[in-house]
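Peer 1: Predicted model follows, preceded by the sequence.
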Amino acid sequence: MRRSSTRRSSRMADEIMRELGRVIVRETQDPRLEFLTITGVRLNKDFSIAEILYTHYQGQSKELDQSLEKAKGFFRTALGKNLKLRYVPELRFVWDSFVQEMVYDGKP
């Protein structure tokens, strides 16, 4: 995926991150997504794909990945309605290992 680095893509990524966080907190009823944290959004050059970086306090798990995959359509619909986008990008959820590496840098 070729990432975009324009001001427009940065603003759009921030809006998607903010709105997705709001939807997860207020509208999602899946208890597995309760403590999910969206840490960033990266868009490709034509805004057709959005990589959503996330973490969870319990770490990465298959259950969490499955629930995100299951809720992907709900998230896209909510983003389209709330942000009034003509085209909502495909959402790809990617575990953000940066936070774990910062916390667990090998020191006890």
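Peer 2: Happy to help now that I have it.
Peer 1: alpha carbons only for contacts and neighbour counts from here, please
Peer 2: Noted.
Peer 1: wait, what's in contact with residue 38?
Peer 2: Contacts for residue 38 were tallied using C-alpha atoms under 8 Å, 6 or more residues apart in numbering; they are 17, 20-21, 52-55.
Peer 1: Name the residues of the one helix or strand residue 73 maps to that are buried.
Peer 2: Residue 73 is part of helix 62-83 when elements are defined by DSSP states H and E. Of the residues in helix 62-83, those buried by neighbour count under the rule 16 or more other C-alpha atoms under 10 Å are 64, 68, 72, 75-76, 78-80.
Peer 1: And here is the other one:
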Amino acid sequence: MKLTKTLPYSRPERVAEQLKEILASACLLELSDSRLDGVMVTKVIATKDLRQARVYFHMLEATKRKIEKAIHGFVSASGYLKRVVGKNMNLKYVPEMKFFYDDSFDEMDRITQLMNSVEAHP
């Protein structure tokens, strides 16, 4: 009987987690683009073939204009970020990254405010 070791999650999920750590570190320590000030990488979702990755980010006091500027900042830094990922990960292909604002924190704040207003006015 052959025993197989099952990992707790799939390879795309493991690669996405490692990609998230590398990108978060690069954004915090290496990028000097003012459009990316205060940006935090919150989640990465990689496709099964690992050719593409959706990178989600959050920023405090986000406005539509700031979000658009941050996305443009990520796009202009994408070549550098791909090189950083290529140096730090052993992948046949470095994923093509697309950047999206993660509004889950804003949604969570909105729900919390609604719950607090209901508790304050029973």
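Peer 2: All right, it came through fine. Small disclaimer: the values here were computed from a predicted structure and weren't measured.
Peer 1: Can you give me the TM-score here?
Peer 2: The TM-score (TM-score structural alignment, normalised by the length of the first structure) is 0.86; 103 aligned residues with a C-alpha RMSD of 1.5 Å.
Peer 1: hang on, the earlier thing: any idea which of the buried residues of helix 62-83 of the first structure is the one closest to residue 12 of the first structure?
Peer 2: Closest approach between the buried residues of helix 62-83 of the first structure and residue 12 of the first structure, by C-alpha to C-alpha: residue 79, at 11.4 Å.
Peer 1: I'd guessed the closest one sits against residue 16; true?
Peer 2: Yes: between residue 79 of the first structure and residue 16 there is a contact at 7.2 Å, judged by C-alpha atoms under 8 Å.
Peer 1: what distance separates the next helix or strand after the helix holding residue 73 of the first structure from the middle of the whole chain?
Peer 2: Tracing the chain C-terminally past helix 62-83 of the first structure and defining elements by DSSP H and E, one meets strand 90-95 next. In terms of C-alpha atoms, centre = their mean, to the nearest Å, the centre of strand 90-95 of the first structure is set 6 Å apart from its chain centre.
Peer 1: before we move on, which element is the residue nearest the centre of the first structure in?
Peer 2: Nearest to the mean C-alpha position of the first structure, by C-alpha atoms, centre = their mean, lies residue 52 at 3.0 Å. Taking DSSP H and E as the definition, one finds residue 52 of the first structure inside strand 49-56.
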